[in-house]
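Engineer: after the sequence you'll find the predicted model.
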Amino acid sequence: MWLFLAFVAVPLIEIALFIQVGGLIGLWPTLMIVLLTAILGTALVRREGLRALSDLQNSFSQLQDPTRPLAHGAMILFSGALLLTPGFFTDACGFALLIPAVRDAVMRFISTRIKVQRFEMGGQGPRTQAGPGAHQGPQAERYRPGPREDDVIEGDYTEVPPSKRANHPGSGWTKH
């Protein structure tokens, strides 16, 4: 029911705002504002998205809980969709979601309504827990960075001289 109300209320709010702002400043300035907010929003979404991706990579490399960077990334993605949707209300919501403090507040609000049953990191074998001290245990060796002895794959190779040509006329789709 809430989703239905949002799909009805948001367009009505946008239409009302377009009429009000267009009546105050005119059609072309209103359209320019909408276009400029989309361009500015795209640049900000890219910057914040790269920051969230960096945070996510850091959490994976340090074997920490990736919930926060994943949630921030999802909210930044949603923010981008709002900013590309023409309208003043959606732009205001989109710009608000680009602020890390607002994203943290939204995450706290949503986390009160969601209960995580189980969180695991790693693959097969004994279960490990994320967070400080997660490196101790039988799985710690599995996540050690750098090459190990079992990472080496042996094989044979044969060099093909560059002068060797195909022994068929070709299909015409490739250069021989």
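Structural biologist: Okay, I see it.

Engineer: use CA for all of it now, contacts and neighbours both
Structural biologist: Fine.

Engineer: ok, the one residue sitting closest to the centre of the chain - contacts?
Structural biologist: The structure's the chain has its C-alpha centroid closest to G73; by Cα atoms, centre = their mean the separation is 4.2 Å. For G73, the contact set (Cα atoms under 8 Å, 6 or more residues apart in numbering) comprises G49, A52, L53.

Engineer: run the last query once more with 10 Å
Structural biologist: Applying Cα atoms under 10 Å, 6 or more residues apart in numbering, we find G73 in contact with V45, E48, G49, L50, R51, A52, L53, D55, L56, T67, S79, R103.

Engineer: so which strand or helix has it?
Structural biologist: Applying DSSP states H and E as the criterion places G73 in helix 67-84.

Engineer: and the comparison structure, right after this:
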Amino acid sequence: MSRRSRRIPALLVLIFLVVPLAELAVLIQVGRVIGAWWTILLLLADSILGAWLIKREGRRALEALRTRIEQGRLPARELADGALVVLGGALLLSPGFVTDVLGILLVLPLTRPLFRRVAMGYAESRMKRPGMDATWRPPSGPGPDATRPGGPTVVRGEVIDEE
């Protein structure tokens, strides 16, 4: 069994078993301290705050992505921010305090750069495996099919519609 295939079941156990149990334990403890109705009210307020935060930061991330693309520059940082906002939003919309705290940390502009560095470092390490070329190069020439033997013939010209 490869190292990667051992990691996936451990991640699934964490996501589907450990996180819900932690959420339940925290909800019970908070309910004991402040009462059941206050706990429900706190979860509702947390959801409303989270929805507002997702909307605001999602717009900012999308605008930064558009600006970067319009400048003709590679939007790696902006794509990572967008992905973190989406992931944080999903965590904020799930019920519970543990996932809400993690979701808020992923969405807030003050803490997102830390998670972005971790995510981009992980992605870079995955791309630097043997047989992977992580170097980005601008496209050049007519494309890979035009230079390949047996590829399509490229005819340069002008199309005239006689209608």
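Structural biologist: Looks like it came in fine. Model, not experiment: these values are computed from the prediction.

Engineer: TM-score of the superposition?
Structural biologist: The TM-score (TM-score structural alignment, normalised by the length of structure 2) is 0.71; 132 aligned residues with a Cα RMSD of 2.6 Å.

Engineer: residue in structure 2 matching the residue nearest to the centre of structure 1?
Structural biologist: G73 of structure 1 maps onto G82 in structure 2 when the alignment is built from TM-score structural alignment.

Engineer: for that match, give its distance to T147 of structure 2.
Structural biologist: For G82 of structure 2, the distance to T147 of structure 2 under the criterion Cα to Cα, to the nearest Å works out to 36 Å.

Engineer: does the alignment partner in structure 1 of L49 of structure 2 sit in a helix or strand, and which one?
Structural biologist: Using TM-score structural alignment to pair residues, one finds that L49 of structure 2 aligns to L40 in structure 1. Using DSSP H and E, the secondary-structure element containing L40 of structure 1 is helix 27-61.

Engineer: compared with structure 2, how much does that helix deviate?
Structural biologist: Helix 27-61 of structure 1: mean distance to aligned residues in structure 2 after superposition is 0.5 Å, counting by mean Cα distance after the TM-score superposition for structure 1.

Engineer: return the list of helices and strands in contact with that helix.
Structural biologist: Under the contact criterion of 3 or more Cα pairs under 10 Å, 6 or more residues apart in numbering; DSSP states H and E, helix 27-61 of structure 1 touches helix 2-25, helix 67-84, helix 88-97.

Engineer: as a markdown table, these with distance to F119 of structure 1 would be great.
Structural biologist: Formatted as a markdown table, the entries for the helices and strands packed on helix 27-61 of structure 1 read as follows, by distance: least, Cα to Cα, whole Å:
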| stretch | distance to F119 of structure 1 |
| --- | --- |
| helix 2-25 | 29 |
| helix 67-84 | 10 |
| helix 88-97 | 26 |
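
Engineer: what's the closest of these to P126 of structure 1?
Structural biologist: Smallest distance to P126 of structure 1 across the helices and strands packed on helix 27-61 of structure 1 (Cα to Cα): 21.8 Å, for helix 67-84.

Engineer: and that closest one against structure 2, how far off on average?
Structural biologist: Per the superposition on structure 2, helix 67-84 of structure 1 and its aligned residues are separated by 0.7 Å on average (mean Cα distance after the TM-score superposition for structure 1).

Engineer: quick one: map R116 of structure 2 onto structure 1.
Structural biologist: Taking TM-score structural alignment, the alignment pairs R116 of structure 2 with M107 from structure 1.

Engineer: ok, now how distant is that match from L63 of structure 1?
Structural biologist: Counting by Cα to Cα, the separation of M107 of structure 1 from L63 of structure 1 is 21 Å.

Engineer: with V21 of structure 1 instead?
Structural biologist: In this view, V21 of structure 1 and L63 of structure 1 are 49 Å apart by Cα to Cα.

Engineer: equivalent analysis for F119 of structure 1, please.
Structural biologist: 12 Å.

Engineer: check G123 of structure 1 too.
Structural biologist: The separation that G123 of structure 1 has from L63 of structure 1, given Cα to Cα, amounts to 13 Å.
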